[in-house]
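1. predicted model, plus sequence, below.
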Amino acid sequence: MRIVIVDDHAVVRSGFSMILNYQADMEVVATAADGREAYLMVGKHHPDILLMDLSMPPGESGLIATGKISSDYPETKIIILTMYDDEEYLFHVLKSGASGYVLKNAPDEELLSAIRMVYKGGTYIHPQMATSLVKDYIKKDQGSNENDPYKILSTRETEILPLIAKGYGNKEIAEKLFVSVKTVEAHKAKIMEKLQLKSRPELVEYALRKKLFDF
């Protein structure tokens, strides 16, 4: 496995390089001090794994670099190596394209296992953080479902809503659903009332947020 290590501290880069190069199946091909340099090293060496620190002042942060690298070099798997045991950081880096999240104070064996797991196509999250993340997600999801006015729309209203958002007129919607124009107008008024929306742009924004249709 070809690996690039990114950290703003030289001693950290050297320490991790020694650990990884000692493994028979791993080789550190380059190191970098910030996100911008990391992007250049990935473009030059095309590593299998990129170990990325999150905070690297005054250089480009690991979060920004993760998004760029995962977009331009998707074949390189990114593992975040950080001191932050915070679910918010974890959420953002996973959205940015990272495949792993390991704390710097974790045992060497955990880091090595994470690298091998991600290399094989898996995702690694520190166990304690993974548990907290799942609990937090379930809690938020349950709360959002309970308070979501979309749940009180009728079946017909859920059919009409995305059609309105797509720009269809009342007559076109009526023809598509084999109902009268007056019926469509009545449903539209009910949708706006239930969702507490005042204009068509608000309705379009709502539909996009709910992912009710794709362009």
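-> Thanks, I have the structure now.

2. going forward, measure contacts and count neighbours with C-alpha atoms only.
-> Noted.

3. which residues touch residue 57?
-> Applying Cα atoms under 8 Å, 6 or more residues apart in numbering to residue 57 gives the contacts 8, 34.

4. just checking, what packs against the biggest helix by length in the chain?
-> Counting by DSSP state H, the longest helix found in the chain is helix 127-147. On a contact count with 3 or more Cα pairs under 8 Å, 6 or more residues apart in numbering; DSSP states H and E, helix 127-147 meets helix 87-96.

5. got another, please set it beside the one above:
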Amino acid sequence: MPVTVLLVDDEPLVRAGLRAVLEAQPDIEVVGEAADGAAVIPLVRQLRPDVVAMDVRMPLMDGIEATRAVLRTVDAPPRILVVTTFEDDEFVYEALRAGADGFLLKRARPAEIVHAVRLVAEGESLLFPASVRRLAARYGDGGRAARAPLSEAGLTEREAEVLRLMARGLSNAEIAARLVVGTETVKSHVSAVLAKLGARDRTQAVIAAYESGFVAPG
């Protein structure tokens, strides 16, 4: 079965470009388009896409509010990939905090776009550690007061180590190599970290790690 994608962007040329790139792949199908976040929920319910490629800035409902609405109201929601012009945009950070699974730059090369869609469709998070660190350093203080210290989450020493490596952007395989354990062991640790933090995915866990001060963003 192909990965199904819904494109949400108020610029027709951007949607056309993304469609052309994605539909050139035999394993990806664009099932719909929308020009504003306000149209996302009915389309998601109708089309049941695997991934929503969502512009972060739109006139009626931006990608942040649309992301929150989808995750709050849709059963088994799709993965959400925020599409942005500027990687250091506060809107990007707020979208990640809202539950987006990663972000994609509009200037990305076709191969990068395809890789991003495939990655999030598989349940992974698309993180760029340097960018996330910069975003957390610039915009993360607003959420820090609301975050309980991670010491209260009851992470084991190994789980804490895995979270630090996640925050550096390492994949499960890279973490396994670093810790000299099996990939399945790492997956178990990651699942435990997400459960204890109440995080939807790796992105949310990393944001929590930065905002709680567990990992220094600088």
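-> Yep, that arrived. Keep in mind that what you see is a predicted model, and the values were worked out from it rather than measured.

6. what does residue 47 of structure 2 correspond to in structure 1?
-> Using TM-score structural alignment, the equivalent of residue 47 of structure 2 in structure 1 is residue 45.

7. equivalent analysis for residue 106 of structure 2, please.
-> Residue 106 of structure 2 maps onto residue 104 in structure 1, by TM-score structural alignment.

8. do a quick rundown of the helices in structure 1.
-> With DSSP H as the criterion, structure 1 has helices at 10-21, 35-45, 62-72, 87-96, 108-119, 127-147, 155-166, 170-177, 181-195, 200-209.

9. as TSV, the ones you listed with distance to residue 4 of structure 1 and mean neighbour count would be great.
-> Conversion of the helices of structure 1 to TSV gives the following (distance: least, Cα to Cα, whole Å; neighbours: other Cα atoms under 10 Å):
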stretch	distance to residue 4 of structure 1	mean neighbour count
helix 10-21	9	14
helix 35-45	8	18
helix 62-72	12	19
helix 87-96	18	16
helix 108-119	12	17
helix 127-147	24	12
helix 155-166	46	17
helix 170-177	55	15
helix 181-195	49	16
helix 200-209	37	15
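
10. just so I know, which of those lies nearest residue 79 of structure 1?
-> helix 108-119 (7.6 Å; Cα to Cα).

11. okay, and stretch 187-200 of structure 2 goes to which residues in structure 1?
-> Stretch 187-200 of structure 2 maps onto no residues of structure 1, going by TM-score structural alignment.

12. any idea how far residue 67 of structure 2 is from the most centrally placed residue in structure 2?
-> Central residue of structure 2 (Cα atoms, centre = their mean): residue 101, 1.4 Å from the mean position. Separation of residue 101 of structure 2 from residue 67 of structure 2 (Cα to Cα, to the nearest Å): 10 Å.

13. what's the overlap in contacts for the two?
-> Joint contacts of residue 101 of structure 2 and residue 67 (Cα under 8 Å, 6+ apart) are residue 80.

14. no further queries at this time; thank you.
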